[in-house]
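Visitor: sequence and predicted structure, then a few things I'm wondering about:
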Amino acid sequence: MTLETKKSVFVELGKFLSQFNEGNCAKRENVFGNDLFFEKFIDLIQLSQSHNGWYTPEQVYFSIQSWAEALTDDNLEKWLSNYDLQNVKTKKVALILAGNIPLVGFHDFLSVLITGHEVLVKTSSNDQHLLPFLANYLTAIEPDFKNKIKFVDGKLEGFDAVIATGSNNTARYFEYYFKDKPSIIRKNRNSIAVLNGKETKEQMAALGEDIFRYFGLGCRNVSKLFVPKDYSFEPFFEAIFEYQDVIHYEKYANNYDYNKAVFLMSNFKLLDNGFLTIKEDPSYGSPITSVFYEYYENLEDLENRLENEKNQIQCIVSNHLVKNSIEFGTTQKPNLWDYADNIDTISFLSTI
């Protein structure tokens, strides 16, 4: 299978996914496999919340649309044009996937197949249905993929390299267990925003998207704010008020009540708007339903600190205040070339 053939298959998948929007799923002509897959995918999306309580249809549709926008011929060309994938020797690559947000492991899955390897997938117990469905769609387009994709329930065996995602604790286990294999081992990371009080209301509302999308469960969700000494949180609270309906979701509300109670029992000083608590804390990783904040004296010192602690940070949102920051509202729409933990997966896969 040539690289061009593989790219065309994923472009076709992108066209298929583009049909699915919350409240407006419209079957289009000339999309491969609609007769067999269209209605089944809608059913699976609606059932996702029964498989994982956090996978509401709204969140699953958002993930699907994000991948639909990513899987275009132009994006795949831009992503892969800097790599030489002509002489890659086929290996078996094991993937141990997380399940915190829908299709969180799809980029690794795509990367393994697009570089010509075989993939052994161990899905998270929290996300066992969406990726296998898309794998079936791919093999319907290109039957040669059938021998390239295997989902594993039990022990992973017979692989040449591994990409594993987990917590800091499980990462230590992965590092020991896979010490003799080429590997990418991903640990906990968090995303942050750097503010100076001059942000527009629209930017602050977009920051709410970075905080609340997927209920804050992703490593690209903003969990920490850096603000100047005289910062007023009032404009921030006003701008994110449009996300107030999140508290009507039972699992989120339960976490909000629990985490707020823990903070209050510990006599922590909180800012609270009824669906999000804000606490001054030096840590990067806040519990969901809360965001930590920390004051900074000057941006140069902060930038040096962030550089020194970059291994704890997934992405930075700001209004061009610090280098390598991205626009508000974009954390959960990474490009194909925005690698998790800044580890170039394609380079890794092309040299194993």
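Guide: Yep, that arrived.

Visitor: every contact and neighbour count from this point should use C-alpha atoms.
Guide: OK.

Visitor: measure the residue located most distally from the centre of the chain to Phe62 for me?
Guide: Using C-alpha atoms, centre = their mean, the residue of the chain lying farthest from its centre is Asn267. It sits 33.5 Å away. Asn267 sits 38 Å away from Phe62, going by C-alpha to C-alpha, to the nearest Å.

Visitor: put this next to the first one:
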Amino acid sequence: MDKIGKRIEAFIKLGDFLSQFSRNEILKDAKVEFNDIFFDGFKHQLKLAEENNSWFTKENLLFACESWASALTEKNIEQWTKDESLNNDSTKTVAIIMAGNIPLVGFHDFLSVLISGHAVLTKLSSNDKHLLPFLAKYLEFCNEEFKGKISFTSEKLENFDAVIATGSNNTARYFEFYFKDKPNIIRKNRNSVAVISGNENEEDYAKLSEDVFRYFGLGCRSVSKLFIPKGYDFDQFFKGMYNKQDIINNTKYANNYDYNKAVYLMSEFDILENGFLMIKEDESYASPIASVFYEYYENSDDLKIKLFEDREKIQCVVSKDFIENEISFGQTQHPNLWDYADGINTLNFLSNL
């Protein structure tokens, strides 16, 4: 097997390992390699991640494991890599500055660098520091080529050839200045939107609740804004959201809900709410936790133009037969490996270093 094949095989094995950790059950599979060394240890890391960050609930941590287990299959990885030239003999060191808003949020960049044959220097967010170093050790057992190619630092980044950095719009300005002399991908704030036609059924809205509430709405693929037709009745929307009512039992979410509701009421904003979610008419894309913004539209073509003009602010558009490259209701947190953040082909960037 060639080097690329071995790298792919290691990530397929990692997918098999992660498949043991699902929301239904955590069940050890005797066929998974190196389980005696890693299975119990990863259970412990999941516990530490949950204790370290109260947004990282067991449900969301295991959802992230499920998502990566389903992505890291032979079929998916080969489809993702087939059109890229990964026979690069000149190994570069690629620094990755990761966000920490959702579990394993920087894993795709990490995967992309290693699959490309480069070395990775990772600066983790303090909010998500437990899972990836452990999974990196598993990969080193699966493929010895990775030993010496994976490093983590909490210090200033040094001795790297290119950088992939994710942060807010403010930190992106700093990144763009600081890394201006290196090949780079700098990611800024993005949010996801849903276009409602009024013809959706009950099941569509129930699926949309997953796009709104998964990871407490903290991901860039989380729907934070609705575009709705004039005269729209919100009853159907709120009915669809109702199956996520237990989210208010999370203390941190409930505190944010109470705080943002108080701010809205003191500011005398018009809001609609159902006890665990507020909606407010607002032209912004980024809504606070426990709230979703909405904006009316009158003409589909005008809305398509607006979405195109604002594409730098938007990660996903959820809709039903409305626009090219739309995401189906309930699917924003199930991206394919080739669904690149910000639409920038990371593998292509890395293969051309």
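Guide: Structure's in. What do you need? Everything numeric in this text was worked out from a predicted model, so none of it was measured.

Visitor: superposed, what's their TM-score?
Guide: For these two chains in superposition, a TM-score of 0.99 is obtained (TM-score structural alignment, normalised by the length of the first structure); 352 aligned residues with a C-alpha RMSD of 0.9 Å.

Visitor: if we can go back for a sec, okay, and the residue farthest from the centre of the first structure sits in which element?
Guide: For Asn267 of the first structure, there is no helix or strand it lies in under DSSP states H and E.

Visitor: what do you get for the one 4 residues further on?
Guide: Secondary-structure element containing Leu271 of the first structure, defined by DSSP H and E: strand 270-272.

Visitor: ok, now Ile12 of the second structure?
Guide: Counting by DSSP H and E, Ile12 of the second structure is part of helix 3-18.

Visitor: any residues touching that helix, and which ones?
Guide: 32-33, 35, 65-66, 68-74, 77-78, 86-87, 114-117, 135, 138-139, 142-143 (C-alpha atoms under 8 Å, 6 or more residues apart in numbering).

Visitor: superposed on the first structure, where does that helix end up, distance-wise?
Guide: For helix 3-18 of the second structure, the mean distance to aligned residues of the first structure following superposition is 0.4 Å (mean C-alpha distance after the TM-score superposition for the first structure).

Visitor: which residues of the first structure does that helix align to?
Guide: Counting by TM-score structural alignment, helix 3-18 of the second structure falls onto residues 2-17 of the first structure.

Visitor: once you drop chain neighbours, what's closest to Glu66 of the second structure?
Guide: Ranked by C-alpha to C-alpha, 6 or more residues apart in numbering and with sequence neighbours excluded, the top spatial neighbour of Glu66 of the second structure is Ser22, at 5.6 Å.

Visitor: for Asp29 of the second structure, see how far away that neighbour is.
Guide: Counting by C-alpha to C-alpha - Ser22 of the second structure and Asp29 of the second structure are separated by 12 Å.

Visitor: comparing those two, which shows the higher neighbour count?
Guide: Under the criterion of other C-alpha atoms under 10 Å, the comparison of Ser22 of the second structure against Asp29 puts Ser22 first, with 19 against 13.

Visitor: in this structure that one contacts Cys65, no?
Guide: Yes - Ser22 of the second structure lies in contact with Cys65 (C-alpha atoms under 8 Å); the separation is 6.8 Å.

Visitor: who touches both of these two?
Guide: When contacts are counted by C-alpha under 8 Å, 6+ apart, Ser22 of the second structure and Cys65 are jointly contacted by no residue.
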